[in-house]
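Q: Fold the following for me, if possible:
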Amino acid sequence: MTESSLSSRVAVGRAARKQISRSATGEWSPPADRRDPVAILEQQAETRVPALVPIRYGRMAASEFAFLRGAPAIMAADLARSPNSGLTVQLCGDAHLSNFGLYASPERRLVFDLNDFDETLPGPFEWDVKRLTASVAVAARENGFTDTCAHDTAKAAAWAYRTMMAELTRTDELDVWYQGVDASSLLKQAKRPRGRKALESAFAAAERHTSVQALRKLTEPGPDGTPRIRYQPPLLVPYAELGFDRITEEEIVRRVFTDYRATLQEDRRVLLDRFRYVESALKVVGVGSVGTRCAMALMLGDTTSAPLFLQVKEAEESVLAPYLKAGRHEHQGQRVVSGQRLMQASSDIFLGWATGPEGRFFYIRQLRDMKGSAVVAGLDQKMLRNYAGLCGQVLARAHARSGDRVAISAYLGHADSFDRAMARWAVAYADQTRADHQALLKAIKEGRILSVDA
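A: Below you'll find the model as predicted:
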C-alpha cells in the first residue's frame, strides 16, 4: 500500500468523527416517542408459527439477559435513532456474548468465533460493539456484580476491540483473512486453575456435541431398526402438530434439499449425496428466533449408516433492514450464509441456502458439529472480563475482513475515548433492558400476551 493511500484511509476514519464523535457514541436516553418494546415483539410474531410464540415470550421473560438475547429488533430500532460513523462492515447484527462460541473447523479443530448470523447485514461497525458491550453489562448485573464492575467489564470489551483493530492495521491482508482463534490457544492463555478447568470442561462438552451424540439423544429405533426421530413436544414435533398438514414432508424435502444442494460447492455435493434422507421434524431453537420455522433433518450414510443431522432454519429479513441500505442478496437465506462466510475464519462445510414452501427463505447447516458456548451466568468477575475481551477481539477480526480496518482504527484512535463511551452506553442500555424486561413481564401478567415455559 502506498503512503498516500494509507493516509487517505486514515483521513476517512478521522473525518467520521464529524459524523459522530467517539464520546457521543456512549449517549443513550429513551426518546419520548420511543416505540413500545412489546409492540415490536408482537409485530415480529405476526410472521411466526402462532403455537410457538408463547415459548419465545416465556424464554425472554426468564431473565434480563434472556430478554436482551431475544430483542435484537428492539435494539436495532434504538440504534437507528442516533447518528452513526458511516464506517461500514458486515455486521453480525446480534453480537451478544452468547452468540460467540466453539465449533469444529473443516479440519476438525475446535475454534472460537461468532456463531449466529440471522441478522447479518452491512452497517456501521459500532452497532455490533454496542450490542456486545450492552450484553456484557446486563450479564454482569445478572451475575450479581456492581454497576462499576459492569462498566469496567464493558470497557474491557471495547478496549479489546479497539486494540485488536489497531493491531490488524499492521497485519497483511492474507493474514487478516486467515486469522482465527484456535481453542487450544485459549488453554495456553488460561493462567488461573479455575479458568483452565472451565475451559477444559467446555471443550470436552463441545467435542461430545456430534451427530453421533444427537442420534442417541434425539432418535429411537423404528420398526425396521432404522433410527427415527423421537418427538419431544413442544420442542421437537411432527409437522402436522403445528398446522402444516397441507405441506407434505416429501414436498418440503424435494423443494428444500434440491435447492440447497445446488448452493454447495461441487465437492460438498458429492459428500452430501453419500447420505440418504430418513425424516425430519420441527425443532424449537434459541430465544429470539423461536417461532420461525426450523426443522431438523436426519440423514444416514450409505456405507455405515453414520448419522448427519442438518438444521433447516427460516431466514427472515434482518431486524437491521428497515434502518440500513439494502444488502446484496434478496434471498434471506443467502444473506445469512454470505454474511457468515464473510465474518467467520472458517465455516461449516454443509452451509447453504434454499427456498421452501410458500416462498419462504431458509439456510441449512449442521445441527451439531462440536458446538459449544460459555455459560455466562457461571462466570466470576475476572472470567467475565476475560471472556468479554476475547469476544471484543474476535469481533474486531470479523469486522476487519469486510471493512476498512485502517479507517476504523483511525476513528477509534489511541486513547480510550471510545472505550469509555461504550462503557457508558452499556450501563445505560442495561437500564433500558431492565425497563423493557419489566414491560414484557407486565404484558404477560395483564394477559396482553401469552407466555409458556419450555
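
Q: drop to CA atoms for contacts and neighbour counts, all remaining ones
A: Will do.

Q: In contact with Glu27: list those residues for me.
A: Ala421, Arg424, Trp425 (Cα atoms under 8 Å, 6 or more residues apart in numbering).

Q: Which member of these is positioned nearest Val287?
A: Trp425 (23.7 Å; Cα to Cα).

Q: Kindly indicate whether that closest one is helix, strand or coil.
A: helix (DSSP: H, G, I helix; E, B strand; the rest coil).

Q: One more: Arg276?
A: strand.

Q: Based on its surroundings, how many neighbours for it?
A: The number of residues packed near Arg276 is 15, by other Cα atoms under 10 Å.

Q: do you know how far it is from Leu300?
A: 5 Å (Cα to Cα, to the nearest Å).

Q: Ile55 belongs to a strand, doesn't it?
A: No - counting by three-state DSSP, Ile55 falls outside a strand, being helix.

Q: returning to what we had before: columns neighbour count and distance to Val319 on top of the contacts of Glu27, output as a markdown table?
A: A markdown table is the format used below for the contacts of Glu27 (neighbours: other Cα atoms under 10 Å; distance: Cα to Cα, whole Å):
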| residue | neighbour count | distance to Val319 |
| --- | --- | --- |
| Ala421 | 21 | 24 |
| Arg424 | 25 | 24 |
| Trp425 | 27 | 20 |
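
Q: and this one, so I can compare the two:
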Amino acid sequence: MALSVDQLAAVPESVQRADPLAILSDQDRTRLADLVPVRHERMSATAFTFYRGAAAVMASDLAATPDSGIVTQLCGDAHLSNFGLFRSPERAMVFDLNDFDETHPGPFEWDVKRLAASMVVASQANGFEEKAVRDAARHSAKSYRKAMVAAAEKTALECWYARVDADEVVAEIGDRFDTASSAATQKNLEKAKHRDSAQALEKLCYFDLAGAHIKSDPPLLVPAGEIMPDMGRDQLTAAFTAGFERYRGTLQNHVATLFGQYRFIEAARKVVGVGSVGTRCWIALFGGDHVGDPLFLQMKEATTSVLAQYVPGYEYENQAVRVIDGQRLLQASSDILLGWVQQLAFEGQQNTDFYVRQLRDGKGSVVVEALAPEGMKYYGRLCGDVLAQAHARTGARAEIAAYLADAGKPFDNAIADFAVEYSRLNDGDHARLVEAIADGSMSADALEKSS
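A: This is a model prediction of the structure:
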C-alpha cells in the first residue's frame, strides 16, 4: 500500500496552509465586482455555508497532505449539498451528484474527504453530539469503501448503468424516520418532481400583452436589458440568438433538432449558489410552438478548476468542455441539453467559456438542516454509495478497490478523523471571514430577495 491508512487522517499544519482569505480574494478578482459582497455575505452566514464556498481553500489544504497517488476523475466539490435529485432523459427521478464546476483528475480520496468533512460541519451545525458527528463522516467513508470494493466485481457496463432511484430514497427516509424532519425532507423531494421550465416560468416571469418577461430583482435577478442599457432589444436578441446557435452545434444531431423547435425570448443574469456567486451566470427563456411550451436554459461560466494547480499534467483549452466531459463520465444520467458555448461576456468584454443546461429539470435536494442524527447517518451512507458509483465509472475502479480492500475498516476511521480535524480548520477560517467583514477589510452585502 503506497500510502498508509493512518496518513489519510493528516490535516495540514498552520505553517503549511496558504492564507484562506487570500485564496478567496484571488478568486474575487476574476468575479463580477458588484456580486462579490453577496458571495462574502452568503459564505459568512454559517460554518457550513463557508465550507460550501471554500472549495479552493480545501483544495489547497488537501494538496498539502499525503495522498494515495491513485488518480481518477473527481467531482472536485463533493460536499453533501452537491448531491440531489433530477430527472433522467427517460424521465425517471434519480439521485446523484449534480455539480461539476470543479471536476478534474486527482487522488480519489480527495472527493471522499470533501464529502466526509461536509458531514461533520453540517452535523455540528445541527447541534449533534460528538459521537453522532463523527459517525456521520465514518458511515459515508464506510459506504464508499464497501461500494467501491463491490464495484470491482462488476463489469464495466454494470458500473456504467448503475444508478440510485429517487423514489427509493424517499421511501427509505419515510420508512426509517417517522419525524417532522423526515416529513420536511420528503416534501422537498416530492416538490422536485414539479420543478421544470413551466414552474420556472410561473416563478421567474411576469406577463403583459407582449408575452412573458423575466422579472427584475437586482442584484440576484437582472434582465439583460438592464445590464446593457446601451444595447437595443433587437441587438441583445441577435447576440444571444447567435450564441445559442453556436451552442446548438455542440449537441447531438437529434437533440439539436429538438432545440431548434424553440425560439429565444429573453435572458437575465441570475445569482446562484454560494461558491459560484460572482461568476457570470445567465438564464434564458425560450418558447415553443404552443403557449404552454416554455424552456429555460442556464448558461454558467466555467472557470479553471480549483484542483488544477495541484494536479499538473492536464490542460484544457475550454473549461466548459472540461465540466461537461467530467459530468458525463461521473453522472449516471446527464441532461440531454448539456452543451457549451464560448461567448464574449457583456460584463468585462472577455471571452468566456459557458456550459449550458436546463435550469430546472426535477432538481431538488435533501434539507440538510432538517436532518436528525439517524437521518444524517443514512444520508452519509447514501452519498458515499453515489460517490463510489461515480468513481466506479472510471478506469481507476480496480486500483481504488484494491487499495480499499487492503485498507479495510481503518480507512473509515482515518477519513472520519480527518473530517473532524478539518472541521476545526473550517471553523477558524469562517471566524476569520466574519471578523474581516466586521472590520471592513472584506465587503459583504445581504441583498437577499426572493427570485
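
Q: coming back round to it: going by distance to Val138 of the first structure, which of the contacts of Glu27 of the first structure wins?
A: For these, the nearest to Val138 of the first structure is Trp425 (11.6 Å; Cα to Cα).

Q: Quick one: residues contacting the counterpart of that closest one in the second structure.
A: By TM-score structural alignment, Trp425 of the first structure lines up with Phe418 in the second structure. Listed by Cα under 8 Å, 6+ apart, the contact set of Phe418 of the second structure reads Leu8, Ala9, Ala10, Val11, Lys113, Ala117.

Q: Alignment lookup: the first one to the first structure.
A: For Leu8 of the second structure, the aligned residue in the first structure is Thr25 (criterion: TM-score structural alignment).

Q: Can I take it that its match is in a helix?
A: Yes - under three-state DSSP, Thr25 of the first structure sits within a helix.

Q: Leaving out sequence neighbours, find the closest residue to it.
A: Ranked by Cα to Cα, 6 or more residues apart in numbering and with sequence neighbours excluded, the top spatial neighbour of Thr25 of the first structure is Ala421, at 6.1 Å.

Q: hang on, that neighbour is in a strand, isn't it?
A: No - counting by three-state DSSP, Ala421 of the first structure is not found in a strand; it is helix.

Q: can you pull the contacts of it?
A: Applying Cα under 8 Å, 6+ apart, the residues contacting Ala421 of the first structure are Arg22, Ser23, Ala24, Thr25, Gly26, Glu27.

Q: Show me where the stretch 101-250 of the first structure has its helices.
A: 125-142, 147-168, 173-178, 183-189, 193-208, 211-218, 249-261 (DSSP state H, counting those that start in this stretch).

Q: same for the fourth one, what does it pack against?
A: In other words, helix 183-189 of the first structure. When contacts are defined as 3 or more Cα pairs under 8 Å, 6 or more residues apart in numbering; DSSP states H and E, helix 183-189 of the first structure packs onto strand 110-114, helix 193-208.

Q: who's in contact with it?
A: Contacts with helix 183-189 of the first structure, where a contact means Cα under 8 Å, 6+ apart, come from Leu102, Arg109, Leu110, Val111, Phe112, Arg196, Leu199, Glu200, Phe203.

Q: Got a ChimeraX select line for the buried ones in the residues you listed?
A: A single ChimeraX command suffices to select whichever of the contacts of helix 183-189 of the first structure are buried according to 16 or more other Cα atoms under 10 Å:
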select :102,110,111,112,196,199,200,203
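
Q: Need the max-distance pair from the contacts of helix 183-189 of the first structure.
A: It's Arg109 and Arg196 that sit farthest apart of the contacts of helix 183-189 of the first structure, by Cα to Cα, at 18.4 Å.

Q: Need the contact partners of stretch 259-269 of the first structure.
A: Leu272, Ile349, Phe350, Leu351, Gly352, Trp353, Ala354, Thr355, Ile364.

Q: possible to save those as JSON lines with secondary structure and distance to Tyr411 of the first structure?
A: Output for those, formatted as JSON lines (DSSP: H, G, I helix; E, B strand; the rest coil; distance: Cα to Cα, whole Å):
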{"residue": "Leu272", "secondary structure": "helix", "distance to Tyr411 of the first structure": "45"}
{"residue": "Ile349", "secondary structure": "coil", "distance to Tyr411 of the first structure": "36"}
{"residue": "Phe350", "secondary structure": "coil", "distance to Tyr411 of the first structure": "38"}
{"residue": "Leu351", "secondary structure": "coil", "distance to Tyr411 of the first structure": "34"}
{"residue": "Gly352", "secondary structure": "strand", "distance to Tyr411 of the first structure": "35"}
{"residue": "Trp353", "secondary structure": "strand", "distance to Tyr411 of the first structure": "36"}
{"residue": "Ala354", "secondary structure": "strand", "distance to Tyr411 of the first structure": "39"}
{"residue": "Thr355", "secondary structure": "strand", "distance to Tyr411 of the first structure": "40"}
{"residue": "Ile364", "secondary structure": "strand", "distance to Tyr411 of the first structure": "37"}
